[in-house]
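S.K.: Starting from these lines, generate the structure:
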Amino acid sequence: MLVFILLILVLLPQMVCDVPVANCIISNPLPINHKYYQSGDIIIAGIISQIYKLYNRVSFTFHPSEEPPEDLIHFVASWTYLASMELLSTWGRFIPNYKCDVQNNVGAVISGPDSNVYLFTANILCIYKIPQLGYGFAPVMNDQSQDVFFQVMFPKGAHQYKGILQLLLLFRWTWIGIIFSHYSGEKFVQNVLPEFSQRGICFDFIEPLQMVYFTSDITEMVAMWMKIYQVIMSSTANVVIVHDEIHTMIFLITVPAVSESFDIPGKTKGKVWIMMAQMEFTSVPFQRYWDIDITHGALSFATHSKDVIGFQNFLHNRKPTSDEEDGFIQDFWQQAFNCAFPDTEVEKQNEKICTGEEKLESLPGSVFEMSMTSHSYSVYNAVHAVAHALQSMHSSASKCRARVDGVRWSNQQPWQLHHFLRSVSFNDTTGEMISFDENGDLVAGFDIINWVTFPNKSFLRVKVGKIDPIAPKDKIFNIDVEALVWPNNFNQVQPISLCNDFCQLGYSKTKKEGKPFCCYDCLPCPEGKISNLKDMDYCYECVKDHYPNKAQDLCIPKYISFLSHEEPLGISLTIVALSFSSVTAFVLWIFIKHKDTPIVKANNRNLTFTLLISLLLSFLCALLFIGQPESVTCLLRQTAFGIIFSVAVSCVLAKTITVVLAFMATKPGSRMRKWVGKRLANSIVLSSSLMQAGICIIWLATSPPFPDVDMHSMPEEIILECNEGSSLMFYCVLGFMGFLAIISFTVAFLGRNLPDSFNEAKFITLSMLVFCSVWLTFVPTYQSTKGKYMVAVEIFSILFSSAGLLGCIFPPKCYIILIRPELNNRQLLMRKNNN
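M.R.: Here you go, the predicted model:
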């Protein structure tokens, strides 16, 4: 099977032109000037935008074919429709819908790269069910039936958009600008940008970019371009996404040069351009001397491609005189090398003559690239895809397949090829697998290109990454950040594109009223919270066993805290407790040694011994509060202290009542004599102690104290403590002791002036005053302190209230026993009492 191929774009990837190319010649009005044709049984046709021309509007004063075209910018839809209809006509005779020859049948049509070319060719060719392949971004067809015979040599567009989003998120470019074309960019703005917004991207501007078709619109177009350029350069966004097609590069090169005559602020400000895969480096002749620095450091996406072996030799062998049928090569040659062929209808004055031996490799990259671009690679594979589909169809239809030796293409219908084209799968000459998915999209990824320009107007496209949709999820997007070259204005430092500076550590974002969500103020984290990353949306609390540092940007592990025997406070309290215990033991020893002396025997010496023992145990009980809390110590701390101290206070109460009753019993005719005696004192001590013990038993039975960890009271500490279990029972124990103390104080206060040498009421009054003062102060102090200092407060209260009892009651007696033993005489004391 003979297949003849149109590969015009492969030869001229740079001086891109926008006149559609067809495979036939007509003599009708508005002729297509640039065609390339070879005859064959089956033709793979190409309708490809190649040359920019700018026409005057039809004025109807001349025949349209006689209107002289200008030499600038774009194409019109009529050429595309004309080229499409020519493919359906007999070669050399333009009669729409009439074809009389049996050869030169169109098997498939390759079109591109503009979306308009797709749309216009599909309007005609889909009627005849001719398979079409586009090598640029696939547009949304006006009629869904046109999609049936149309597929693209272009990966699924969603992969490219996801790649751009990943790129923005990777570099944290959240404040960007958008330029888009009305033809291919509206769907991007409507459907894709909202997804960008959901991922935290904001847009400083979204500007449409238009192209013109007629010379009368040039001034208007330039003014519009300058307006858009002024918006871009005055923007604080350093990143601009350009969603357009191949002609947009003309805009990027033109506006910096033309802006010299405009007062545009910040026109030297660099931007990082992110360009779509459907874009390509294009230029027009007058731009060859203009700087292309604006593209330095730009990032673009391109259909994945590889170098095709033999392409360089193909370019070296192409000469403008080698094939007279290929007319537009001469036009390209003249524009590229700034010369003229002797037989061309151009002004010969001051023109150098083209020899045809000029070297393509001598041209700067802005005029012509010697490497195959991604668009050219797509056309290359599109041709091979059609060839493989034809071969598959030829092999499967053994009875009616088209053969060169007699079986005609007329036995096969064009629509039959489409089925095989959809399912084609092959390895191209570079080893890459070429196939299509169920939607007709090319199963391939994208290359990420970094543009590097040079003073001689040349440039390099450096592949720095890729998007591979069939790779594992964590490897779909890859980029070598270290290999990137940034625009010169950024001094090779990664650009920042934010509405405002990042919030530093220890701060969080807060919305600015009337501004996009990417614009915000920064507020310090509230107390107790941190932000350990830049630009955090909110501050958060540390985990329970950590606390914020002063800068509120780091969580520091809390240290474990309890009143230890090894720290100064614990050591001091231990020494004090042991010292008071030693003093109490010494006093007890004195009283035991002198137990038979009058001063000891006075006022019930058993109560005295019981009081001293309870005070001794109270001092020692304080040691239970020092050290790491354990289950046993937590159970014993409050209950042991409560019972022991209740015994001490009840002993004082019994002593007080005994003194008062003893005085009252000495009065003649008093009935109080029957109450004076050991039985009453013992009853008071026993009943009070049993009542306190009962409260403690209920406490232990219902909600006993237990070891606990407090992570909240102190910001920097984990407090090991004894949880009281029931605060009510704890305060019941304290309340009962307070009740006993108040009664003792009241009774002692009433009997403080009784005339008795053995009257302890004065000393008991003072001791109870100290006791009540200590414990009344204890309650608010205990509530207001935290951590180990709560334990210290309770120890202080135990020690000093016990010391108050010991110090107010026993020193006078010890003084008499040890210092003035002569006073420890019953007769003397009785005589004083009688006096």
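S.K.: contacts and neighbour counts: CA atoms only from here.
M.R.: Fine.
S.K.: Now find how far off-centre the lengthiest helix in the chain is within its chain.
M.R.: With secondary structure taken from DSSP state H, the chain has its longest helix at helix 631-665. Here the centre of helix 631-665 is set off from its chain's centre by 66 Å, with CA atoms, centre = their mean, to the nearest Å.
S.K.: before we go on, could you also do this sequence so I can check it against the first one:
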Amino acid sequence: MALLIVLITCFVIILATSQPCRTPDDFVAATSPGHIMIGGLFAIHEKMLSSEAYPRRPEIQKCVGFEIAMFLQTLAMIHSIEMINNSTLLSGVKLGYEIYDTCTEVTVAMAAALRFLSKFNCSREIVEVKCNYSSYMPRVKAVIGAGYSEISMAVSRILSLQLMPQVSYESTAEILSDKIRFPSFLRTVPSDFYQTKAMAHLIQKSGWNWIGIITTDDDYGRLALSTFVLQTMANNVCIAFKEVLPAFLSDNTIEVRINQTLEKIIAEAHVNVIVVFLRQFHVISLFSKAIERNINKLWIASDNWSTAIKITTIPNIKKIGKVVGFAFRKGNVSSFQSFLQNLHMFPRDHNKPLNEYAMLLSACAYYDTENGETCTGRQNEFQSLDENFTRLNLISCYLNVTLMNFHSLHELSNLWGCREKNSAMERPYNESLLDVLKNVTFTDEGKSFHFDAHGDMNTGYDVVFWKEVNGHMTITKMAQYDLKLLCSTQIKTKRPVCLFDGNTHNLQQIQSKCSKECSPGQMKKTTRSQHTCCYECVNCPENHYSNQTDMDHCLLCNNETHWAPVKSTTCFEKEVEYLSWNDALAVLLLALSLLGIVFVLAVGIIFTRNLNTPVVKSSGGLMVCYVILLCHVLTFASTGFFVGEPQDFTCKTRQMLFGVSFALCISCILTKSLKILLAFSFDPKLQNFLKCLYKPIPIIFTCTGIQVAICTLWLIFAAPTVEGNVSLPRVIILECEEGSILAFGTMLGYIAILAFICFLFAFKGRKLPENYNEAKFITFGMLIYFIAWITFIPVYATTSGKYLPAVEIIVILISNYGILCCTFFPKCYVILCKQETNTKSAFLQT
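M.R.: I've put the predicted structure just below:
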């Protein structure tokens, strides 16, 4: 595109230097002489009318489609210049103007730009080709315009040769802020970067995430599209479709592309919000066909057409739905309104647009079938100009005030005087004027305005809303978007402030989403790889939750302390569980332990009352019996430490108490087994060996001492501690961690070794005389012990939860009851029920 513009420029320059120019009246719109000439570029007509597909001659074609809005912008410029000339701001210096109608065509605007660059005080209007333009003095000193960004880009590349200041009132393409490529371009409106950012923010704030966008196929449309896509991505908004229409009415494919666009809108039923970066004539065609197809959406309008009267007066315009737009801030135009009211007194000489407007107004005043084609649908548009102007974008007034600001006017006058007196100024005139304009500052209604480093004037936006009042579509301001707030931060929270100043909540009633929002307790599951806004809602799994709508993923609960069911919106604190005192199983086991203690006490009483009987004497001695009974009491009592909330003390006590007391019990029984074997052994060698080995007190102390040592080392190096078992999903099991499995196994294994030795001795003496032999009962008791603890190992390893201590209690009770019953109950039975056998003579019988 840039290369094409350069080639066209070179071609036109060659033609201009080789042939006489035509008179300036051929396509100039309005002109007035002056010492300092100001150029103007306005798209007063919407298109060029060409009878040929490919023109045969390089000539400016006829323009059609009179644009009231652009005509008003032209009058605003003329009014500002006339005000200055009628004041005392410029003593002895008159401003002139030369305004051209671009007809919305780049080639027409470039032809006008070449006129602006023609040499000053030359009999022929030509552009000289030079290597150095420092002393070159063009006829026009500054240019106002153009409106469309596409045209401003082309014109700016030509005017940059002379660094001629160009001030646009509507060109918003972001690329124009690049001072490398467009060094002399200035504008009184914000860049599209801010407009697209404001649109994306409004969309995100309103809760929409599935939208469409329609743009034009030119630099303005493509740049706006690319910037808008980046802004929407940053705000988590997806674009369902991007439709691009031909930029100019002269393109005969517009109708086809508009129909295709409407088909796309109908196909995307979930898209209810559409962003439109189009020119006014595009929007008119688009809306007219949308009304025919009953398409009802919310349209977000760019500054190009958000306040266009021409569009609001389309028949049945209310059927298209709602329109929300971004418009430039308005200024004080009271003096201009007075100018419009007296416009009939303004001379029409050298002002073609004014003459054309007068004819159109007259034609519509006497409307009939003969001229109906000219005025159909435009009667409201041709009402009094001052009424129309108050409803239009008035930012061009800022432009005129800026250019004609008191300070800059004096600088301009001084520069003019210096140039007249000294033609060999060090700096080119245009370059000096450009510096003046860049640094100009003016105030309007108490607000200060100036160009920033990019040549932009960030005045912000009004957010407008189209509303039907008394059958007519009116444009009302609903909010404003301040660019200064865009970059500021709150002092306390340090968060960026990017808010609309006004009421936009009524837009939130409109839904425009690819998928229904996921409720709390759910998360999004993307179904289309290219769009994150299209998804399914799936429930959060166990131990996960989501507490907001449309969350991308569920949050994980702290598994150690909290849990959550499926589709949860919060985490719940885990309940702490342990084998409590009021648990039914614990009560049952404790009752059995107490019953065992009662049995032990009963046995002790029976034995005490029958101390001198043979049965008691043959039980290994009174001391051994009492020690064994005490061990049984301690073992039964140890089960109480397995119940209740675990504490460090109870965790350490329960295993040590059981381990030492049970080892002592088995040690005592071991001495009894050894004594039986010694008493009734008939092998002299074995008997001598057993006599040497049989030392009851040392055996008991040694065997028990080893267990005490094992338990002591266990307590010192790896003592049991309280620990919360968080492996279960909904509860925390408070349990005793044994500290060292090796120590725990060693303690139990040592008891098993003693029991096995005891079993061997008892088994060896099982066939000895019955009246004096309790070996078979000891053997049976040891078998019960082995069965209980062999069963315990796999059960204990596979059991978890609060009932794990109950498993050990049950095994302790079984083994303790087994030994108690096998060791003492037969003797109690003899003492209580068979007293005739509890005599010395009976025991002596073989």
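S.K.: what comes up buried for the longest helix of structure 1?
M.R.: 633-665 (16 or more other CA atoms under 10 Å).
S.K.: Then stretch 812-829 of structure 2?
M.R.: Applying 16+ other CA under 10 Å to stretch 812-829 of structure 2 flags 812-824, 827-828 as buried.
S.K.: Ok, stretch 156-165 of structure 1 next?
M.R.: Judged by neighbour count using 16+ other CA under 10 Å, the buried positions of stretch 156-165 of structure 1 are 156-157, 159-165.
S.K.: and what of stretch 476-486 of structure 1?
M.R.: Quick answer for stretch 476-486 of structure 1 (16+ other CA under 10 Å): 477-479, 484-486.
S.K.: what sits up against that stretch?
M.R.: The contact list for stretch 476-486 of structure 1, computed with CA atoms under 8 Å, 6 or more residues apart in numbering, reads 163, 166, 272, 296-298, 448, 450-452, 464-470, 492-495.
S.K.: do that again at 7 Å, thanks
M.R.: 163, 297, 450, 464-469, 492, 494 (CA atoms under 7 Å, 6 or more residues apart in numbering).
S.K.: Also stretch 718-737 of structure 1?
M.R.: With contacts defined as CA under 7 Å, 6+ apart, stretch 718-737 of structure 1 is touched by 545, 558-562, 628-629, 634, 642, 646, 692, 695, 699, 703-711, 787.
S.K.: Now, those that are in strands?
M.R.: Among the contacts of stretch 718-737 of structure 1, the members falling in strands (DSSP state E) are 559-561, 706-710.
S.K.: Let's have the residues you listed in JSON lines, adding neighbour count and distance to W173 of structure 1.
M.R.: Output for these, formatted as JSON lines (neighbours: other CA atoms under 10 Å; distance: CA to CA, whole Å):
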{"residue": "Y559", "neighbour count": "12", "distance to W173 of structure 1": "41"}
{"residue": "I560", "neighbour count": "14", "distance to W173 of structure 1": "44"}
{"residue": "S561", "neighbour count": "18", "distance to W173 of structure 1": "47"}
{"residue": "F706", "neighbour count": "17", "distance to W173 of structure 1": "55"}
{"residue": "P707", "neighbour count": "18", "distance to W173 of structure 1": "53"}
{"residue": "D708", "neighbour count": "17", "distance to W173 of structure 1": "49"}
{"residue": "V709", "neighbour count": "14", "distance to W173 of structure 1": "46"}
{"residue": "D710", "neighbour count": "19", "distance to W173 of structure 1": "44"}
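S.K.: Those: which two are farthest apart?
M.R.: Across those, no pair lies farther apart than Y559 and F706, at 21.0 Å, counting by CA to CA.
S.K.: Verify the assumption that L507 of structure 2 is located in a helix.
M.R.: Yes: under DSSP: H, G, I helix; E, B strand; the rest coil, L507 of structure 2 sits within a helix.
S.K.: Quick check: it vs K197 of structure 2, distance?
M.R.: 18 Å (CA to CA, to the nearest Å).
S.K.: just N610 of structure 2 next, same as before
M.R.: Taking CA to CA, one finds N610 of structure 2 at 104 Å from K197 of structure 2.
S.K.: Spell out the residue ranges of the helices in the stretch 501-650 of structure 1.
M.R.: 568-593, 598-601, 605-621, 631-665 (DSSP state H, counting those that start in this stretch).
S.K.: In TSV, list those helices along with distance to R57 of structure 1.
M.R.: Formatted as TSV, these follow (distance: least, CA to CA, whole Å):
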stretch	distance to R57 of structure 1
helix 568-593	99
helix 598-601	133
helix 605-621	109
helix 631-665	100
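S.K.: What's the local residue count around S285 of structure 2?
M.R.: Under the neighbour criterion other CA atoms under 10 Å, S285 of structure 2 is assigned a count of 15.
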